[in-house]
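In: Following is a predicted model, sequence given first.
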Amino acid sequence: MAQGEERGLRQGRRLHWAWLVAGVSFVTLIGAAGFRAVPSVLIDPLHEEFGWSRATISAAVSVNLVLFGLISPFAAALMDRLGMRRVVAGALVLVAAGSGLTVFMTASWQLLLCWGVLVGVGTGSMSMAFVATVTGRWFVRHRGLVSGVLTAAGATGQLVFLPLVAALATAHGWRTPALVVAGAALVVVPLVLTLLRDHPSDVGTTALGATRATAPVTVTGSSAARALRTLKDAAGTRTFWLLAAGFAICGASTNGLVGTHFVTAAHDHGMPHTMAASLLALIGIFDVAGTIFSGWLTDRMDPRLLLGGYYTLRGMSLLILPSLLAPDTEPSMWVFIIFYGLDWIATVPPTVALCRNRFGDAGPVVFGWVFASHQVGAALAAVGAGAIRDLRGSYDLAWFFAGGLCVVAALLSLSISPIRDPLLAETRR
């Protein structure tokens, strides 16, 4: 019997280490996302205490969102060189520092530094490129499904914390939830150091579903240079720009607009902050089912068609949202919450699949750049919607504009060629 077959039989008798890596990655992504739930709930408390405009506070959120995306490809390249465990543990400490230091703020530039820079860099090092790295190294079978589960962790983590953050802020002031989230990030660090492994060969196994062992790729030179070189190569393809443009709209219509401004917009219509935060948390709960199901579908369907459907349905829901906002939650609002939750970040598994299919081993880093566009779109929407609210006294125009952009994203996704790009062959040489 071949050595690879013997190894496979031994693995079949016990839990594959890949599931342990996926589990600790899931917990890590939820913990890292926790702090990113804070800004959307604390916009009004910070405005009331410091007198800062909503546009100023939203600008700090925008810096966070931009760095969350721009750091992603560099973090993916750094993981190839230093390993996931070191990068993720360091990033969690950085998130905790940024969260804890907010309690000492006295000026708006400090808000930009803590919420924007420190937390943006920390969370960006554990963003969706981390998901692409984990699934690419540890899974051959169930790769789409695991991508969906881990994506749900990152997206849902920032939503399910909202009721707790809102309750703590209402009862004890906004500083308490900031400290609680900082502590939560630190608690995850020992788990990462203990269970997260960089490659299957580190524990004498193979990726789940692999027929043979593969040696880790040795990476030398600057991680930043590799990330930039990968961008240069990918930017020469039509597929990259279609994915990046569509994902920018994805970020604008989720994290940037709904994730940042839904609570405030609902409060404008008379809904209590805690109730609005609970609705946003429900979006996160339904997102778990939607994103996992999307991962399952990605293993079986053309990812381009999935993206086209997701963006179209999301755009339609955003166009009707202004008519649903009210002091109480009517049945129509519950329908929106369920529907939008299922679609919230379901776009990630098919986008990850397209990046890996088109760009091979460079797929995680390429996805990091595509995800950077997602966060640029989110940042523009976050500050843009805040400015619209300040100027017009209503978010209605922001909802309508985002709905129209989602239709554009659907068309861009369907325009991606079903034929693999030549760059795929180059990356596999």
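Out: Now that the structure is in, tell me what you want to look at. All of these numbers come straight from a predicted model, not from anything done at the bench.
In: From here on, just use CA atoms for contacts and neighbour counts.
Out: Noted.
In: How far away from the center of its chain is stretch 128-140?
Out: Averaging C-alpha positions (C-alpha atoms, centre = their mean, to the nearest Å) puts stretch 128-140 14 Å from its chain's average.
In: So for it, what gets flagged as buried?
Out: M128, A129, F130, V131, A132, T133, V134, T135, G136, R137, W138, F139 (16 or more other C-alpha atoms under 10 Å).
In: One more: stretch 309-329?
Out: With the criterion 16+ other C-alpha under 10 Å, stretch 309-329 contains buried residues 309-319, 321-322, 324-326.
In: here's the one I want to compare it with:
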Amino acid sequence: MTQTAPTSTASPQAPRRPGRVHRAWFAAAVGFVTIIGAAGFASLPGLLIEPLHAEFDWSRGTIGFAVSVNLALYGLTAPFAAALMDRFGIRKVVAVALTVIAGGSLATVWMTASWQLVLFWGVLVGLGSGSMALAFAATVTNRWFTARRGLVTGILTAAGASGQLVFLPLLSWLVEHHGWRPASVTVSLTALAVVPFVWLLLRDHPADVGLAPYGGVYAPKPEPVPGAARRTVGVLLRATRTGPFWLLAGTFAICGATTNGLVRTHFVPASHDHGMPVTTAAGLLAVIGVFDVVGTIASGWFTDRFEARRLLAVYYALRGVSLLFLPMLLGPSVHPPMVFFIVFYGLDWVATVPPTIALCREHYGQDGAIVFGWVLASHQVGAALVAFLSGVARDAFGSYDLVWYAAGALCATAALMSMVIRRPGKARTPAAVGAP
């Protein structure tokens, strides 16, 4: 495919001097608030399992299947969303995604059969959420920043945790006192309210406002990249011929399995099995969100300064140890060892994201955001499998204990895989050059 020359029809011919605060930080702030506003969809699944089981008598495996469809589509949509943002712009893709999330969440209010839960929450919300979140964060970071990319990636990743902190206590209170339907409506309205914020305040590229990326040199805004689907698949085919891709995809699949698939989806019902009130368990998840913000931003700072693969190995090893101890800590009340677990696990929750994005960027150049989208797909496939299998295991054994132990073993495997990833300078391949 022939590369077209960049054009500056949408941007000034000469760059402007940035103000005292570079506009890139404003773009990061808009992205942060947008991800917070859309985070309600990630907070709700774990709160729906018991109410839907009680009202419709659906098995936890059936409900877990709908959540797994949501998580899988979240991941499989992400690489195409990154390419669509190159084709149509960030604003249009994110605005449409938020609207789809709002529609899918609102439609669940009128469902009467389990297939409708799969369609509305699994398919629609999954497609919408996959078109933004981490793919959105990676694209904003790559376009607006040359310096401080690790730090900004950590900040934007932490936005999801901040949204969890904001929404989990509110949604759990609504579910406990008014039922699950008002909670679904709240998620829908919040996602819809963010749409004008994105459309009016976010810009697709630094050249739109006549600036260079933060820490970089000015370049005119490139033409839209056609053939988004073809480009996305092509990047995948080139990346699959390299070893680092499979190691990153495998470790990130385990990351998704042990966070979104297991803890975010099943921690609340597992705690409830041990006599803990739902609101208390949801509050503990919110506290995880507090420390996740600290841990993820710190991880971004570390990623700018230390070798990313070693950071990943440490993060996965520590997570595995904490999960092995969790079955002994669950009980009807909150006690100091449980508080220690919540703090420790929260610091590690998505600390893996900044070094994973950095490795994708270092190994695959300008295709790094799309490659990360495919790595994120593996994250969500892992999350989807464990969300479903954990529900099946709970139905079969009456306990989540076996699931926690298996998750700890998976994390140990991910730590070993991280250390096998070669340094970028030793793994330059045709895929690493990045095709137009």
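Out: Cool, got the structure. Values in this document were obtained by computation on a predicted structure and should not be read as measured data.
In: Superposed, how do the two chains score by TM?
Out: Once superposed, chain against chain, the TM-score is 0.96 (TM-score structural alignment, normalised by the length of the first structure); 422 aligned residues with a C-alpha RMSD of 1.5 Å.
In: just checking, which of the buried residues of stretch 128-140 of the first structure belong to helices?
Out: Here DSSP state H is the test, and these give M128, A129, F130, V131, A132, T133, V134, T135, G136, R137, W138 as lying in helices.
In: how about the strands of the stretch 101-250 of the first structure, start to end?
Out: For the stretch 101-250 of the first structure, no strands turn up when DSSP state E, counting those that start in this stretch is the criterion.
In: Average offset of the host helix or strand of W25 of the second structure relative to the first structure?
Out: Element membership of W25 of the second structure [criterion: DSSP states H and E] is helix 23-37. If you overlay the two and look at helix 23-37 of the second structure, the average distance to its match in the first structure is 1.1 Å (mean C-alpha distance after the TM-score superposition for the first structure).
In: V88 of the first structure maps to what in the second structure?
Out: V88 of the first structure maps onto V94 in the second structure when the alignment is built from TM-score structural alignment.
In: Just list the residues touching that match, thanks.
Out: If a contact means C-alpha atoms under 8 Å, 6 or more residues apart in numbering, then V94 of the second structure has S131, M132, F136, V195, V198 as its contacts.
In: That one: which element?
Out: In this structure, V94 of the second structure is located in helix 90-107 according to DSSP H and E.
In: Provide the aligned range in the second structure for stretch 103-118 of the first structure.
Out: Mapped onto the second structure with TM-score structural alignment as the criterion, stretch 103-118 of the first structure occupies residues 109-124.
In: Distance from that stretch to the middle of the chain?
Out: From the chain centre to the centre of stretch 109-124 of the second structure is a distance of 22 Å (C-alpha atoms, centre = their mean).
In: ok, residues contacting that stretch?
Out: Residues from elsewhere that reach stretch 109-124 of the second structure (C-alpha under 8 Å, 6+ apart): 56, 58, 62-63, 65-71, 73, 100-101, 103-105, 107-108, 181, 184-185.
In: Any buried residues in the helix holding W25 of the second structure, and which?
Out: Judged by neighbour count using 16+ other C-alpha under 10 Å, the buried positions of helix 23-37 of the second structure are 23-24, 27-37.
In: Just confirm A317 of the second structure contacts L410, I think it does.
Out: No. Here A317 of the second structure lies out of contact with L410, judged by C-alpha atoms under 8 Å, at a distance of 9.6 Å.
In: Can you flag the buried ones in the contacts of stretch 109-124 of the second structure?
Out: 58, 62-63, 65-71, 73, 100-101, 103-105, 107-108, 181, 184-185.
In: Quick one: end-to-end length of stretch 137-147 of the first structure, please.
Out: 12 Å (C-alpha to C-alpha, to the nearest Å).
In: Pull up the aligned stretch in the second structure for that stretch.
Out: The alignment of stretch 137-147 of the first structure onto the second structure (TM-score structural alignment) spans residues 143-153.
In: what sits up against the matching stretch?
Out: 24, 27-28, 137-138, 141-142, 205-206, 212-216, 297-304, 353-355, 358.
In: Filter those down to the buried ones and hand me the PyMOL line.
Out: A single PyMOL command selects the buried members of those (16+ other C-alpha under 10 Å):
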select buried, resi 24+27+28+137+138+141+142+205+206+212+213+214+297+298+299+300+301+302+303+304+353+354+355+358
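In: Tell me which of the contacts of stretch 143-153 of the second structure fall in helices.
Out: 24, 27-28, 137-138, 141-142, 297-303, 353-355, 358.
In: helix or strand for the nearest residue to S253 of the first structure once chain neighbours are set aside, which one?
Out: Of all residues beyond its chain neighbours, the one nearest S253 of the first structure is A402 (5.7 Å), with distances taken as C-alpha to C-alpha, 6 or more residues apart in numbering. With elements delineated by DSSP H and E, A402 of the first structure resides in helix 396-414, which encompasses its position.
In: Let me see the ranges of the helices in the stretch 51-200 of the first structure.
Out: Under the criterion DSSP state H, counting those that start in this stretch, helices of the stretch 51-200 of the first structure are mapped to 54-82, 84-101, 108-111, 119-124, 128-138, 143-160, 162-172, 175-195.
In: Of these, which stretch is the most buried?
Out: helix 119-124 (a mean of 30; mean count of other C-alpha atoms under 10 Å).
In: so what secondary structure elements neighbour that helix?
Out: In this structure, helix 119-124 of the first structure packs against helix 54-82, helix 84-101, with contacts taken as 3 or more C-alpha pairs under 8 Å, 6 or more residues apart in numbering; DSSP states H and E.
In: burial of the counterpart of T259 of the second structure in the first structure, as a residue count?
Out: Residue correspondence, TM-score structural alignment: T259 of the second structure in this structure matches T254 in the first structure. Other residues within reach of T254 of the first structure, judged by other C-alpha atoms under 10 Å, total 25.
In: Tally up the residues packed near the equivalent of R356 of the first structure over in the second structure, please.
Out: Across the two structures, R356 of the first structure finds its equivalent in R361 of the second structure, going by TM-score structural alignment. Residues within reach of R361 of the second structure, counting by other C-alpha under 10 Å, total 21.
In: wait, isn't R361 of the second structure in contact with G368?
Out: Yes. The pair R361 of the second structure and G368 qualifies as a contact (C-alpha under 8 Å) at a distance of 4.3 Å.
In: Quick one: the helices in the stretch 251-400 of the second structure, in order.
Out: Ranges of helices in the stretch 251-400 of the second structure, per DSSP H, counting those that start in this stretch, are 265-273, 278-303, 308-329, 336-348, 353-364, 368-397.
In: If anything else comes up later, I'll come back, but that's it for now.
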